[in-house]
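# What follows is a predicted structure for the sequence shown.
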Amino acid sequence: MSRSRVPLLIGGTAAAGIGYYLYTAGGDGKVAQKQAEADAHKLSSKVKGELPGRGQEAQKDAEVLGRQAGAKIDSALSKTEAELARAKAEAQAYTKDARDATLKKIDEFDKKVENEASKAKSGISSWFGGK
């Protein structure tokens, strides 16, 4: 059967760490514990110090990024609004042109129908003795 060797490696590493601190402390358990705590504190403060976005520096960076993002959004919004206004004006102009052309065609059709109707009326009237 295949078993995981991870617990064995973790245990060996822990034993080696304990052995190191006991050796450097000269075999005194309390001194070794204090050294391990001091090293852990140094490592923790070093890691915290190197993390991006700490303290007021992170707040200033966030404010700058927020302003930049806001400016980009405002710019994009104003461009979009300008394009919408232009498209609206074009659509209104197209609608007006189409309406005018349609009304012109309707007027032409009405005039043609009236002319043909008057011709037909005069033709029918002539059958019955009218002009």
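Yep, that arrived.

# Please count neighbours and contacts with C-alpha atoms only from this point.
Noted.

# Next one: the spatially most central residue of the chain from residue 80, what distance?
Among the residues of the chain, the one closest to the centroid is residue 73, at 9.8 Å (CA atoms, centre = their mean). Computed as CA to CA, to the nearest Å, the residue 73 to residue 80 distance reads 10 Å.

# hmm, back to that, which elements pack onto the helix or strand where the residue nearest to the centre of the chain lies?
According to DSSP states H and E, residue 73 maps onto helix 55-127. Of the remaining helices and strands, none touches helix 55-127 by 3 or more CA pairs under 8 Å, 6 or more residues apart in numbering; DSSP states H and E.

# Off-centre distance for it?
29 Å (CA atoms, centre = their mean, to the nearest Å).

# can you check stretch 46-58 too?
Distance, stretch centre to chain centre, for stretch 46-58: 28 Å (CA atoms, centre = their mean).

# got the contact list for it?
59, 61 (CA atoms under 8 Å, 6 or more residues apart in numbering).

# Try it again at 10 Å.
40-43, 59-64 (CA atoms under 10 Å, 6 or more residues apart in numbering).

# And stretch 16-29, by the same measure?
The contact list for stretch 16-29, computed with CA under 10 Å, 6+ apart, reads 10-14, 30-36.

# try 8 Å
Outside stretch 16-29, the residues within contact range by CA under 8 Å, 6+ apart are 31-33, 35-36.

# Export these to a markdown table and append columns for secondary structure.
Putting those into a markdown table (DSSP: H, G, I helix; E, B strand; the rest coil) gives the following:
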| residue | secondary structure |
| --- | --- |
| 31 | helix |
| 32 | helix |
| 33 | helix |
| 35 | helix |
| 36 | helix |
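
# then this one, side by side with the first:
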Amino acid sequence: MSRRGLTVAGLAIAGGAGYYLYNAGGDPKTAEKKFEADASKLSAEIKKELPGQKKEAEKKAEAWASQVGQKVDRTSADAKNKFVQAEADAKSKFAEAEAKAKDFGSKTSTEFNSAVDKFDKTVEEKTAKAKSGISSWFGGK
């Protein structure tokens, strides 16, 4: 503490001692008893107010916990809703992609079969020409 603080504290103590001595008519024993009685009364008042403050603090803490619980519940519900929505979107997109793949596959299959048929026809025609050409070498028609 600073020198000024010590001076102020000393003056406050001296003033308090002077007050009790004056009220006791200069008798130090009586002044001490009055001081102890006042200190006891002040202590009892503080102790009396503390339980009320404890209950009030408990109520405030309970209200705060309730609010936090509600926020947690809301946040959890929002997250769950977003997850359900994302899952539904994913299923929808998957079904759409699957349908497109099937459509593409069927188109590709049709085109492939058409190309194979065309190739077979061409091969058969060329084979028939080749047979007729070879048969003519051996006297066939």
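Good, I have the coordinates. Because the structure is a prediction, the values reported are computed rather than measured.

# returning to what we had before: let me have the contacts of stretch 46-58 of the first structure in a markdown table, extended by neighbour count and distance to residue 117 of the first structure.
What follows is the contacts of stretch 46-58 of the first structure, written out as a markdown table (neighbours: other CA atoms under 10 Å; distance: CA to CA, whole Å):
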| residue | neighbour count | distance to residue 117 of the first structure |
| --- | --- | --- |
| 40 | 12 | 107 |
| 41 | 12 | 106 |
| 42 | 12 | 106 |
| 43 | 12 | 104 |
| 59 | 12 | 85 |
| 60 | 12 | 84 |
| 61 | 12 | 83 |
| 62 | 13 | 80 |
| 63 | 12 | 79 |
| 64 | 12 | 78 |
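
# now, which of these sits nearest residue 4 of the first structure?
Residue 4 of the first structure lies nearest to residue 40 out of these, by CA to CA, at 28.3 Å.

# can you tell me the helix or strand for the closest one?
Taking DSSP H and E as the definition, residue 40 of the first structure sits inside helix 29-50.

# ok, back up a step: give me the buried subset of the contacts of stretch 16-29 of the first structure.
Among the contacts of stretch 16-29 of the first structure, those buried by neighbour count (16 or more other CA atoms under 10 Å) are 32, 35-36.

# related to what we said a few turns ago, tell me which two of the contacts of stretch 16-29 of the first structure sit farthest apart.
Greatest spatial distance among these (CA to CA): 31 and 36, at 8.6 Å.

# out of the buried ones among the contacts of stretch 16-29 of the first structure, who's nearest residue 93 of the first structure?
Residue 93 of the first structure has its nearest neighbour among these in residue 36, at 80.8 Å by CA to CA.

# Which helix or strand contains the nearest residue to that closest one once chain neighbours are set aside?
Spatial nearest neighbour of residue 36 of the first structure, chain neighbours left out: residue 21 (6.8 Å); criterion: CA to CA, 6 or more residues apart in numbering. Residue 21 of the first structure belongs to helix 6-24 when elements are defined using DSSP H and E.

# what does residue 3 of the first structure give?
Here residue 3 of the first structure, judged by DSSP H and E, is contained in no helix and no strand.

# That one and residue 10 of the first structure: what is the separation?
If you go by CA to CA, the gap between residue 3 of the first structure and residue 10 of the first structure works out to 14 Å.

# For the two, indicate the residue with more neighbours.
Neighbours were counted for residue 3 of the first structure and for residue 10 using other CA atoms under 10 Å; residue 10 has more, 11 against 6.

# Please report how far the more buried one lies from residue 99 of the first structure.
Distance, residue 10 of the first structure to residue 99 of the first structure, by CA to CA: 84 Å.
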